[in-house]
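**Student:** I'll drop the sequence and a predicted model, then ask my questions.
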Amino acid sequence: MCEEAGKWQHLRLLLFSVSISLQLGSGFAADPSSSKDGTKSDSHSNSGASTGVIVLYICLGIAAVISLAIFLLKLWKKKKREEQHARLLKLFEEDDELEVELGLRD
């Protein structure tokens, strides 16, 4: 159940990041220099396409960072689990040696 809640939390974070990047992208689309004189230049017509590309790059970058963070978290959890398993095995090995030393087992 906790894992499912974590997935929803990651999805909410991703959607929040995408919405923020879209808000920033729409803010970059407004060209204050052309709005002052009231005329549109040829370069302004291409700014919509370049803004879309910028938003796409931002979304891809955010998705890559989130994917990397999830991968590193899973890798860390796996390493932690292996360390705990090794510690548990070592604990049982020490108990066996102790039993042999005490003559409880041959």
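**Tutor:** Received it, and whenever you're ready, just let me know what you need. Numbers count the residues shown, from 1 in each chain.
**Student:** Please count neighbours and contacts with C-alpha atoms only from this point.
**Tutor:** Will do.
**Student:** Quick one: list the elements packing against the longest helix along the chain.
**Tutor:** Determined from DSSP state H, the single longest helix within the chain is helix 42-102. In this structure, helix 42-102 makes packing contacts with helix 2-29, judged by 3 or more C-alpha pairs under 8 Å, 6 or more residues apart in numbering; DSSP states H and E.
**Student:** adding another structure so you can compare the two:
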Amino acid sequence: MESDSMDLKVRELLKEVTLNYSPTLTKHVNDTISAIKDTIDKIPDELKVTTDEAPSFVRDIGADKVKFKFKKPASIEIGGSYAIQCIVKPDTNVDLFIRLPKVLV
């Protein structure tokens, strides 16, 4: 009897914290990831990044005298808790795994 009560409490708690992976949510996440990938794909390869384009980033990493060239990621994939459908509320995050091209490794 007590075990049934505990099971019921756990099931009710899980209903409150488990994210509903509805088709609407999945479409929204996939559309957002596609928009991010499309935006990155529009950046010209070998684009020279100077302190004018990213002053705070360059300053924060202490590289004000270095010139950067943009290289597109080898891949961008959804990972983490969203990928295995175990996100809990209230904070909903989607992790992206961005693989750098071999020329940078």
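**Tutor:** Looks like it arrived, so ask away. Since this is a predicted model, take the numbers as computed values, not measurements.
**Student:** TM-score of the superposition?
**Tutor:** Here the superposed chains carry a TM-score of 0.34, computed using TM-score structural alignment, normalised by the length of the second structure; 50 aligned residues with a C-alpha RMSD of 3.5 Å.
**Student:** before we move on, the earlier item: got the angle between the longest helix of the first structure and helix 2-29?
**Tutor:** Calculated by axes from the mean of the first three to the mean of the last three C-alpha atoms, to 10 degrees, helix 42-102 of the first structure forms an angle of 160 degrees with helix 2-29.
**Student:** Relative to Glu82 of the first structure, how far out is Trp76 of the first structure?
**Tutor:** For Trp76 of the first structure, the distance to Glu82 of the first structure (C-alpha to C-alpha, to the nearest Å) stands at 10 Å.
**Student:** can you list residues touching both of these two?
**Tutor:** Common contacts of Trp76 of the first structure and Glu82, defined by C-alpha atoms under 8 Å, 6 or more residues apart in numbering, are absent altogether.
**Student:** pretty sure Ala37 of the second structure is touching Ile76, no?
**Tutor:** Actually, residue 37 of the second structure is Lys rather than Ala. Yes. The criterion here is C-alpha atoms under 8 Å, and Lys37 of the second structure meets it with Ile76 at 7.3 Å.
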